[in-house]
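Visitor: Just the structure for this:
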Amino acid sequence: MSTIAIADTQRTATPAVRTRLRLTRRGRVVLTTLAAVPLLVGVALAMLNGGQASAGDSASGGNHADFATVTVEPGETLWQLAEQTAPNADPRDFVQDVVSLNALDGSELQAGEQIAIPTKYATGE
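Guide: The predicted structure follows:
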């Protein structure tokens, strides 16, 4: 017994038929969710960061736009600056206010650096 191979002429003779992409309801939900998640994350981050900017001014109760500028002398510290500028104020409050106003990482100063001092200390209140 031998096997005879019959050529399938119909399959090779017809051109390839293009099938349209069909999305099921579940597929549309998945694609919509994948597109919406980054947008929602971006909106959430914008809301969180946007609130920080206004919270800084209202939390301290003062207006940071009023300040005097002082040039730091060699070897001068914030504590010495507090004693010179605001002798009647608590030096700890002065240092904290200057650090937060100037966005300093710590209380170290560099000679020649210009720092802002709140007006309430510059006027001696």
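
Visitor: rest of the way, CA atoms for contacts and neighbours
Guide: OK.

Visitor: quick one, helices of the chain?
Guide: With helices called from DSSP state H, the chain shows them at 9-13, 25-60, 78-85, 91-102, 119-122.

Visitor: Which one of these lies nearest to residue 112?
Guide: Closest approach to residue 112 among the helices of the chain is made by helix 78-85 (13.6 Å; C-alpha to C-alpha).

Visitor: How much space separates the residue nearest to residue 119 when sequence neighbours are not counted from residue 101?
Guide: Using C-alpha to C-alpha, 6 or more residues apart in numbering and skipping residues adjacent in sequence, the residue nearest residue 119 is residue 67, 4.6 Å away. Applying C-alpha to C-alpha, to the nearest Å, the value for residue 67 to residue 101 is 9 Å.

Visitor: what sits in contact with each of these two?
Guide: Jointly contacting residue 67 and residue 101 under the rule C-alpha atoms under 8 Å, 6 or more residues apart in numbering are 116, 117, 118.

Visitor: and for comparison, fold this next one:
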Amino acid sequence: MGAPDISRPSQGGRLRLTRRGRVVLVGLFLILAAGLAVALAPSSRASDPPGPAPTAVVLPGDTLWSVAERHRPSRQPFRVIAEIRRLNGLDDYTIHAGQRLKLPREE
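Guide: Sure, this is the predicted structure:
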């Protein structure tokens, strides 16, 4: 009696996973996906200081760009505009004279 030949796969080179192996692979995939989601998630706004947000009243002829430049001149206007839109729930870039806008806090 010779030793069994273990050098050849039993089914034409296909790798078969047991049920436990599949559970382990799915678990590893879910852990990897969760880690990736946490790493790519935007940072929380929980660090905003308490208290009322600073505001500005829109003047006739104002645009979001002019409001951003007038009230936060040291910051990039595109970022200030995005933050003004987020704080005020604006879907577009339209603002009206007399409208009161919440402004991002000074950094």
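
Visitor: Let me see the TM-score of these two.
Guide: Remark: TM-score between the superposed chains equals 0.53 [TM-score structural alignment, normalised by the length of structure 2]; 66 aligned residues with a C-alpha RMSD of 2.4 Å.

Visitor: For residue 108 of structure 1, find the nearest of the helices of structure 1.
Guide: helix 78-85 (7.6 Å).

Visitor: Buried residues in the closest one, which are they?
Guide: Judged by neighbour count using 16 or more other C-alpha atoms under 10 Å, the buried positions of helix 78-85 of structure 1 are 78, 81, 82, 85.

Visitor: just stretch 45-59 of structure 2 next, same as before
Guide: By neighbour count, and taking 16+ other C-alpha under 10 Å as the criterion, the buried residues in stretch 45-59 of structure 2 are residue 58.

Visitor: Just the endpoints, please. Distance across it?
Guide: Using C-alpha to C-alpha, the end-to-end distance of stretch 45-59 of structure 2 comes out at 29 Å.

Visitor: Which residues does that stretch contact?
Guide: 67, 95, 96, 97, 98, 99, 100, 101, 102, 103, 104, 105.

Visitor: And stretch 84-97 of structure 2, by the same measure?
Guide: Contacts of stretch 84-97 of structure 2 with the rest of the structure, by C-alpha under 8 Å, 6+ apart, involve 57, 58, 59, 60, 61, 62, 63, 64, 101, 102, 103, 104.

Visitor: In TSV, list the shared contacts of residue 67 and residue 101 of structure 1 along with neighbour count and distance to residue 43 of structure 1.
Guide: Below are these laid out as TSV (neighbours: other C-alpha atoms under 10 Å; distance: C-alpha to C-alpha, whole Å):
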residue	neighbour count	distance to residue 43 of structure 1
116	18	34
117	24	36
118	19	35
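
Visitor: Strands of structure 2, start to end?
Guide: Assigned strands in structure 2, in chain order: 55-57, 100-102 (criterion: DSSP state E).

Visitor: Can I get these in JSON lines including distance to residue 79 of structure 2?
Guide: Putting those into JSON lines (distance: least, C-alpha to C-alpha, whole Å) gives the following:
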{"stretch": "strand 55-57", "distance to residue 79 of structure 2": "17"}
{"stretch": "strand 100-102", "distance to residue 79 of structure 2": "14"}
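
Visitor: In structure 2, which helix is the longest?
Guide: Among the elements of type helix in structure 2, defined by DSSP H, the one spanning the most residues is helix 19-40.
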